[in-house]
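> structure for the following, please:
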Amino acid sequence: MAKEAVFTMKLEPELRDAFMKAAAAADRPASQIVREMMKDFVETHEEPSLEYWEFVRRGVERARKDVAEGKVFTDEEVRERMKARFREWERIKREGAA
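Model prediction:
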């Protein structure tokens, strides 16, 4: 990607100095770090893809079907199932470490 745009911003001198010091300590150009932060921010704030919404729709349909068929669990049942799973995972972890 060509780097032809210029971005100017105002910030506190102390923040700028601390950032420049941290970038130098990481042996990286400040502009590279800012570009990475901007890309990360854009990625996390993009509109979800059509594939994502299809995934959500399928999950909702599956949940509605389960409810219609009476396949529901109380809060306590879910907690007990998860406790059992965690106990099993801990057992497997202990056996693997032995």
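
> okay, CA-based contacts and neighbour counts for the rest of this
Fine.

> relative to Met37, how far out is the residue most central in space within the chain?
Centroid check for the chain by CA atoms, centre = their mean gives Thr44 as the closest residue, at 8.1 Å. Per CA to CA, to the nearest Å, Thr44 is found 11 Å from Met37.

> I'd like the structure of this one too, to check against the first:
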Amino acid sequence: MPNQTTFTIKLETELKDAFTKIAETEHCSVSQVMRDLMQQYIERHEYKHFLEDKVTSARASIANGQSIPHQDAKAIFKTRREKV
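From the prediction side, this is the model:
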């Protein structure tokens, strides 16, 4: 990691002790676990926005008449499944 910084947080002693103990039993540093948790949080946030954008786009398509009825979609995918 070329650019590193220190991140300080306040938390309950019991939480810190339990967290540290678990990290040690898994042979991981607390720093590594925190990096992993932060990365997962970022990825979850990005995925949430990705889904929101997809829904917004789909709703716009429907509003613009660029969709097909549900029964037609079912029939199209039934045909595709049968080909496989």
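
> re the thing from before, tell me the contacts of the residue nearest to the centre of the first structure?
Not one residue lies near Thr44 of the first structure by CA atoms under 8 Å, 6 or more residues apart in numbering.

> look up how far Met38 of the first structure lies from it.
When Thr44 of the first structure is compared with Met38 of the first structure (using CA to CA), they lie 10 Å apart.

> which helix runs longest in the second structure?
helix 30-63 (DSSP state H).

> output the contacting helices and strands for the helix or strand following that one.
Using DSSP states H and E, the helix or strand that follows helix 30-63 of the second structure in sequence is helix 70-83. The helices and strands touching helix 70-83 of the second structure, judged by 3 or more CA pairs under 8 Å, 6 or more residues apart in numbering; DSSP states H and E, number zero.

> give the contact list for Thr20 of the second structure.
Per CA under 8 Å, 6+ apart, neighbours of Thr20 of the second structure: Val30.

> so which strand or helix has it?
Going by DSSP H and E, Thr20 of the second structure is in helix 13-25.

> start and end residues in the first structure for that helix, please.
Per TM-score structural alignment, the counterpart of helix 13-25 of the second structure in the first structure is residues 13-25.
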